[in-house]
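Asker: Have a look; sequence and predicted model below, questions after that.
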Amino acid sequence: MSEDVQDLLDGLIQQLCPDWSCEFPGPLAPDHERFELIAAKRMQVARVLRRRPDRAAALSEQVLATIVADEDSSCNRQLVAPLVTAIGRSAVLAGLLSYARSGSPAQQAGAARGWYWAQPTLVYPTRADLDNRRPTAASQAEWDEMADLCRAFRIACLTAFLATDDVRARADLAMRFTLNPEDYPPELAAEVDEARSIAAGDPQRYRRLLTDTTEAGLSQLGARPLRPVLPDP
């Protein structure tokens, strides 16, 4: 069974900032309480990890477990970014790949959500460079360096998609692989066809998978920050 993200955040808080307490100006609505508590705890943990990359590195396995347990596909980046800074992008991607290969369906889906923010970013200096797909040499080099991990993750997500009947997990996993046979070794042709058949049976849910030839990626135009910086209090 997958661990609860709030329990994992509580464990990190005990090790990073045991004197911190979560306070709100007024009572929380019952249907919003869990969401608000998780958001506050996530932000506090992220602040400490940003300030203390040594602690982020020492607790990297716990941070990674928290990332894959986090169901918020936007705010999970608050933990992904400091972990990438602390231990390096390839180590984070390798950890997410391990979850995609051997985790529970919920953890596999969480790895797919986390991968979006951990993957390398292609940077384009100008709009013309973006239109003509001319990224900077440095960002292209990092992209190329991670290519094997990205291919392995694509295959892991395809495999996990076929192995589960969990519709929510499948929806997240479907963002991280394609149905392009050229993206896979020939021996996986039957698996690609099976995934296509599943997607065709629910075309609204899997519209991106059926129409796009690449999985969702990240790009950056010029010096504009791709991800908002988490403010200090």
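Answerer: Everything's here; your move.

Asker: hey, let's count contacts and neighbours off CA atoms from now on
Answerer: OK.

Asker: Do a quick rundown of the helices in the protein.
Answerer: For the chain, the helices defined by DSSP state H cover 5-16, 33-51, 53-58, 60-69, 77-87, 89-102, 105-118, 127-131, 137-145, 147-163, 167-173, 189-200, 207-211.

Asker: out of these, which comes closest to residue 218?
Answerer: Closest approach to residue 218 among the helices of the chain (C-alpha to C-alpha): helix 105-118, 7.5 Å.

Asker: Next, the angle from that closest one to helix 77-87.
Answerer: 70 degrees (axes from the mean of the first three to the mean of the last three C-alpha atoms, to 10 degrees).

Asker: contacting residues around the residue nearest the centre of the chain?
Answerer: Centroid check for the chain by C-alpha atoms, centre = their mean gives residue 114 as the closest residue, at 1.2 Å. By C-alpha atoms under 8 Å, 6 or more residues apart in numbering, the residues touching residue 114 are 67, 68, 73, 76, 77, 80, 96.

Asker: Among the residues you listed, which pair sits farthest apart?
Answerer: 73 and 96 (14.4 Å).

Asker: more crowded one of those two?
Answerer: residue 96 (27 against 17; other C-alpha atoms under 10 Å).

Asker: give the contact list for the nearest residue to the more buried one once chain neighbours are set aside.
Answerer: Nearest non-adjacent residue to residue 96, counting by C-alpha to C-alpha, 6 or more residues apart in numbering: residue 111, 5.1 Å away. By C-alpha under 8 Å, 6+ apart, the contact set of residue 111 is 67, 68, 96, 97, 99, 100.

Asker: take a look at this one as well, against the first:
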Amino acid sequence: MFSEELQDVIDALLGHACPDWPLPPRVATAEDDADQRRYERIEVTRLRLGRALAEQPELTARLSATIFEAILLEDSVTDQLIAPLIAAIGRRVVLEQLIDAVSEGPCERRVRAAQAAYFVQHWRHPQESVLFRSAYAEGARSSAELQSYVARHLPPRAGGIDAVGDLWPRFWQVCLTAFVECDDAEGRRLLQTAFPNELECYPAEFTGLLEQARRIAAADPERFQRMHDQSVGYGYRI
């Protein structure tokens, strides 16, 4: 779905990140295929912005608040903006901000924040792909050999900047809460993968909330198949 607000934020960020890049013309609502063309403009400008941010981590850190706002306006979640943001300020800060965003506000914004956390869990250092190819060229073949090579050659990151293991339980709690509070079938479908459907993952005070979530899922087993399979939970099973 097209968002004028998202396009405004992306265009403003492009003015900082690559001021010499000519912006594509905006598409008027009355034009033929306006919805599709406006969506395509977001795709093009977001891709260009992501590349520019990846090349300028210090600028990305300075613009982090606005970048985060763009992420929370994005229905079709990708890692094009969140990956350079993590590279610049670390997985921990980003996940803490996402936890806060899932905790309150409009349901669609809470859902987007929860979805974005997938990329925190699966973020890779920008140089990893190059290093894996180098490792293979130098004879590494097993997973252990490849991982060892990459670990030795990755540039160091500040201690604790990417440590998120202790944050996932709090993330699950706010996602479970959002699942119960947000009375929207599609939002709940998207949220179901974010938190585990297993009692041992929560403090005792969340038992009742998890039971409510399970009743919601039981009433629509096809929509919530992932919850029934217990193949859910960022930082846990995903």
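Answerer: Nice, I can see it. It should be emphasised that the depicted structure is a prediction, and the values quoted were computed from it without experimental measurement.

Asker: Tell me how the two chains score on TM-score.
Answerer: The TM-score (TM-score structural alignment, normalised by the length of the first structure) is 0.76; 203 aligned residues with a C-alpha RMSD of 3.1 Å.

Asker: circling back: ranking by neighbours, what's the top pick from the contacts of residue 114 of the first structure?
Answerer: So for the contacts of residue 114 of the first structure (other C-alpha under 10 Å), the most neighbours sit at residue 67, 30 neighbours.

Asker: what separates the alignment partner in the second structure of that one from residue 172 of the second structure, distance-wise?
Answerer: Superposed on the second structure with TM-score structural alignment, residue 67 of the first structure falls opposite residue 71. Note on residue 71 of the second structure: its distance to residue 172 of the second structure, by C-alpha to C-alpha, to the nearest Å, is 20 Å.

Asker: tell me, how many neighbours does residue 11 of the first structure end up with?
Answerer: Other residues near residue 11 of the first structure come to 15 when the count uses other C-alpha under 10 Å.

Asker: repeat for residue 6 of the second structure
Answerer: With other C-alpha under 10 Å as criterion, residue 6 of the second structure counts 19.

Asker: what does residue 208 of the second structure give?
Answerer: Residue 208 of the second structure: 10 neighbours (other C-alpha under 10 Å).

Asker: aligned partner of it in the first structure?
Answerer: Aligned partner of residue 208 of the second structure by TM-score structural alignment: residue 190.

Asker: Against which helices or strands is the strand or helix carrying residue 146 of the second structure packed?
Answerer: In this assignment (DSSP states H and E), residue 146 of the second structure forms part of helix 143-153. Applying 3 or more C-alpha pairs under 8 Å, 6 or more residues apart in numbering; DSSP states H and E, one finds that helix 143-153 of the second structure contacts helix 128-137.

Asker: Contacts made by the helix it packs on with the rest, please.
Answerer: 146, 147, 149, 150, 153, 154.

Asker: Buried ones in that helix, by neighbour count?
Answerer: In terms of neighbour count (16 or more other C-alpha atoms under 10 Å), helix 128-137 of the second structure has its buried residues at 131, 132, 135.

Asker: what about stretch 42-54 of the second structure, how far off from the first structure?
Answerer: Aligned to the first structure and superposed, stretch 42-54 of the second structure gives a mean residue distance of 0.9 Å (mean C-alpha distance after the TM-score superposition for the first structure).

Asker: Trace that stretch over to the first structure and give me the residue numbers.
Answerer: Aligning stretch 42-54 of the second structure against the first structure (TM-score structural alignment) gives residues 38-50.

Asker: got it, and stretch 95-108 of the second structure?
Answerer: The aligned range for stretch 95-108 of the second structure is 93-106, by TM-score structural alignment.

Asker: Just give me how far that stretch sits from the chain centre.
Answerer: From the chain centre to the centre of stretch 93-106 of the first structure is a distance of 11 Å (C-alpha atoms, centre = their mean, to the nearest Å).
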